[in-house]
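> have a look at this prediction, sequence included:
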Amino acid sequence: MIADKQLKQLVEAAVFAAEAPVTLDQLLGGVLADYRLNRPRLRQVLDELKDDYRERGIELVEVASGYRFQTRSELGPALVNMWPDRAPRYSAALFETLALIAWRQPVTRGEIEAVRGVSVSTQIMKTLQERGWVKVVGHKEVPGRPALYATTKAFLDYFSLQSVADLPALAQPRPELELDLESAADTNDTRERGTNKEENP
């Protein structure tokens, strides 16, 4: 057996040292492999750690890929000034496209264009896929068999979501969908807006 304090410290250190979100199974089969610990007890420890960090500048969160430490989202606008040259800039057009994919997935490019009323540039779709936020999950059984796009686990991780069910509910058919995603990505300085009909990312 391991003392409660040492167990919490070990789990905290393991999550902190990991380069990517850590799952319960990874913790149980890795750093905790030598201890008799079940999943409910481990979840309890993780919940206790969340409480410990509730008033701190960083927080322990569960995302789609597991648990990780991250800076608090409300501190993002200030923290981004530490790395002014590293923050990618994306257009509002890209975020609106991403939002439509997130809320309507799986969806074709043509369906996205029908809602937005403008064409979606090839570069926007390429950027979303290169960023790892969107992938092709199949093809629609209609003439031409257009690709169906959906969000990825990397998208959920980036926006601190456990699943697409965590996305806020939409009250209108087409609200300003991109605002929630832009807000969540403030630390990446993503408020550049596109102006062309055939928009750029």
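Sure thing, it's come through.
> every contact and neighbour count from this point should use C-alpha atoms.
Fine.
> can you give me the helices in this structure?
For the chain, the helices defined by DSSP state H cover 4-17, 24-29, 39-52, 76-79, 92-104, 109-116, 122-130, 153-158, 178-184.
> what's the closest non-adjacent residue to Gly132?
Ala154 (6.1 Å; CA to CA, 6 or more residues apart in numbering).
> quick check, that neighbour in contact with Lys135.
No - assessed by CA atoms under 8 Å, Ala154 is found out of contact with Lys135, at 10.4 Å.
> nearest to Phe69, of the helices of the chain?
helix 4-17 (6.3 Å; CA to CA).
> other SSEs contacting the closest one?
helix 39-52, strand 66-71 (3 or more CA pairs under 8 Å, 6 or more residues apart in numbering; DSSP states H and E).
> pick the most buried one from the ones you listed.
strand 66-71 (a mean of 18; mean count of other CA atoms under 10 Å).
> thinking again about what came up before, and the helices and strands packed on helix 4-17 as a markdown table, adding distance to Ile101?
Listed next are the helices and strands packed on helix 4-17 as a markdown table, based on distance: least, CA to CA, whole Å:
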| stretch | distance to Ile101 |
| --- | --- |
| helix 39-52 | 31 |
| strand 66-71 | 23 |
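> closest one to Val120 among those?
That would be strand 66-71 among these, by CA to CA, at 32.6 Å.
> centre of the chain to the closest one, how far?
Strand 66-71 sits 11 Å away from the centroid of its parent chain (CA atoms, centre = their mean, to the nearest Å).
> repeat for stretch 125-132
Worked out by CA atoms, centre = their mean, stretch 125-132 lies 14 Å from the chain centre.
> how about it: buried residues?
Within stretch 125-132, the residues scored as buried using 16 or more other CA atoms under 10 Å are Met125, Thr127, Leu128, Gln129.
> of all the helices of the chain, which lies closest to Ala169?
Of the helices of the chain, nearest to Ala169 by CA to CA is helix 92-104, at 8.8 Å.
> buried set for that closest one?
Ala92, Ala93, Leu94, Phe95, Glu96, Thr97, Leu98, Ala99, Leu100, Ile101, Ala102, Trp103.
> can you pull out the residues in contact with it?
By CA atoms under 8 Å, 6 or more residues apart in numbering, the residues outside helix 92-104 that reach it are 107, 112, 120, 124, 128, 134, 149-151, 164, 167, 176-179, 181-182, 190-194, 199-201.
> below is an additional structure, to be compared with the one above:
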Amino acid sequence: MSEPETASTRRGRRSTSEDEILLDRELVDLPPELRWREWMLRVEAVIFAAAEPVGRETLARVVGKDCSIDLLIDDLREELKGRPYDIVFVAGGWHHRTRPAYASAIRASQASTGGGGPALSDFEAMVLVAIAYFQPITRGELGKIFGKEVSRDTIASLRNANFLASGPRSPTPGAPYTYVTTKHFLTAFGMQTLRDLPDIEALEDAGLLSRQGGQEDVLVTAEGEEE
């Protein structure tokens, strides 16, 4: 039996509905050039204000039904050329990002930034890499990869950072939990999908992964990692 609807819930739903009704999406009274400009500014405002990437369905709520979101984004990105930030497509939506060329300046300023993720130890980072490549994967399988037990504290740290979520139960005896990466993982590392992960061969060439035998014997190493 569902819980009774409260007055505050009704007010919140009514407020949202009223906002949608009051917002003139089509802007038919404006000349085409001004209409397009207003749609661009609305889309940029929504993306700028959002903490996470904004999907197409969300942006469609503030523009005309026949408006092309892709063309709007293209025009916005064209205007941002020469600026230290851009609109990028990550994790299924669009997000404001500073350009990589200015990362060193931002770090040197020591300014507090809203988009900075939690600092990970070398070992936590390597565990996250292993999960990203071999998910869904159990903690026991991670232990075989690293040649030592991966502690629950390490997994908890990655979960608290919103990089990991529980996957399906493993079909192995005891049906242990598996772990998978989250949408926030894609957002934090600027990827659209897991297909954007570097090829394992490229990581091998960089000395970050080495294989001994088959894929099950992948050994992940990190500079400065404790034995």
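Structure received. Quick caveat, the model's predicted, so the values are computed rather than measured.
> could the helices of structure 1 go into CSV alongside distance to Gln172 of structure 1?
As requested, those are exported to CSV (distance: least, CA to CA, whole Å):
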stretch, distance to Gln172 of structure 1
helix 4-17, 39
helix 24-29, 38
helix 39-52, 34
helix 76-79, 29
helix 92-104, 12
helix 109-116, 12
helix 122-130, 24
helix 153-158, 23
helix 178-184, 13
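> nearest to Gln70 of structure 1, of the ones you listed?
Per CA to CA, nearest to Gln70 of structure 1 of the helices of structure 1: helix 4-17, 9.4 Å.
> that closest one maps to which residues in structure 2?
Mapping helix 4-17 of structure 1 onto structure 2 (TM-score structural alignment) gives residues 36-49.
> distance from the matching stretch to structure 1 after superposition?
Taken over the aligned residues, the distance from stretch 36-49 of structure 2 to structure 1 averages 2.1 Å (mean CA distance after the TM-score superposition for structure 1).
> contacts for that stretch next, please.
Everything outside stretch 36-49 of structure 2 that qualifies as a contact, by CA under 8 Å, 6+ apart, is Pro53, Val54, Leu59, Val62, Val63, Leu72, Ile73, Asp75, Leu76, Trp94, His95, His96.
> let's see that with 6 Å instead.
Applying CA atoms under 6 Å, 6 or more residues apart in numbering, the contact partners of stretch 36-49 of structure 2 are Val63, Leu72, His95.
> just stretch 106-120 of structure 1 next, same as before
Under CA under 6 Å, 6+ apart, the answer for stretch 106-120 of structure 1 is Ala147, Leu148, Tyr149, Ala150, Glu198.
> follow-up on the earlier one: closest to Tyr158 of structure 1 out of the helices and strands packed on helix 4-17 of structure 1?
strand 66-71 (10.6 Å).
> packing partners for the closest one?
strand 58-63 (3 or more CA pairs under 6 Å, 6 or more residues apart in numbering; DSSP states H and E).
> what's the angle between the strand it packs on and strand 66-71?
150 degrees (axes from the mean of the first three to the mean of the last three CA atoms, to 10 degrees).
> tell me roughly how far strand 58-63 of structure 1 lies from structure 2 on average.
In the superposition against structure 2, strand 58-63 of structure 1 averages 0.9 Å from its aligned positions (mean CA distance after the TM-score superposition for structure 1).
> what range in structure 2 does that strand sit on?
Counting by TM-score structural alignment, strand 58-63 of structure 1 corresponds to residues 85-90.
> what's next to that stretch, contact-wise?
Stretch 85-90 of structure 2 is contacted from outside by Trp94, His95, His96, Arg97, Thr98, Arg99, Thr187, Gly190, Met191, Gln192, using CA under 6 Å, 6+ apart.
> from the chain's centroid, how far away is stretch 113-123 of structure 1?
Centre-to-centre, stretch 113-123 of structure 1 and its host chain are 23 Å apart (CA atoms, centre = their mean).
> could you do stretch 118-125 of structure 1 as well?
For stretch 118-125 of structure 1, the distance to the chain centre is 21 Å (CA atoms, centre = their mean).
> and if you look at stretch 63-80 of structure 1?
For stretch 63-80 of structure 1, the distance to the chain centre is 10 Å (CA atoms, centre = their mean).
> first-to-last residue distance for that stretch?
22 Å (CA to CA, to the nearest Å).
> same thing with stretch 130-137 of structure 1?
Start-to-end, stretch 130-137 of structure 1 (CA to CA) is 15 Å.
> what does stretch 27-35 of structure 1 give?
Start and end residues of stretch 27-35 of structure 1 are separated by 11 Å (CA to CA).
> tally of neighbours for Ile58 of structure 1?
Using other CA atoms under 10 Å, Ile58 of structure 1 is surrounded by 15 other residues.
> cool, and the one 4 residues further on?
One way to gauge burial is a neighbour count; for Glu62 of structure 1, by other CA under 10 Å, it gives 19.
> return the distance of it relative to Arg41 of structure 1.
From Glu62 of structure 1 to Arg41 of structure 1 the distance is 16 Å (CA to CA).
> now Leu10 of structure 1
14 Å.
> repeat that for Ile124 of structure 1.
44 Å.
> next: Tyr90 of structure 1.
42 Å.
> nearest residue to Pro168 of structure 2 in space, please, no chain neighbours.
Leaving out its chain neighbours, the residue that sits closest to Pro168 of structure 2 by CA to CA, 6+ apart is Thr178, at 5.9 Å.
> what do we get in structure 1 for the one you found?
Per TM-score structural alignment, Thr178 of structure 2 is aligned with Leu148.
> quick one, what contacts that match?
By CA under 6 Å, 6+ apart, the neighbours of Leu148 of structure 1 are Pro106, Val107, Thr108, Val136, Val137, Gly138, His139.
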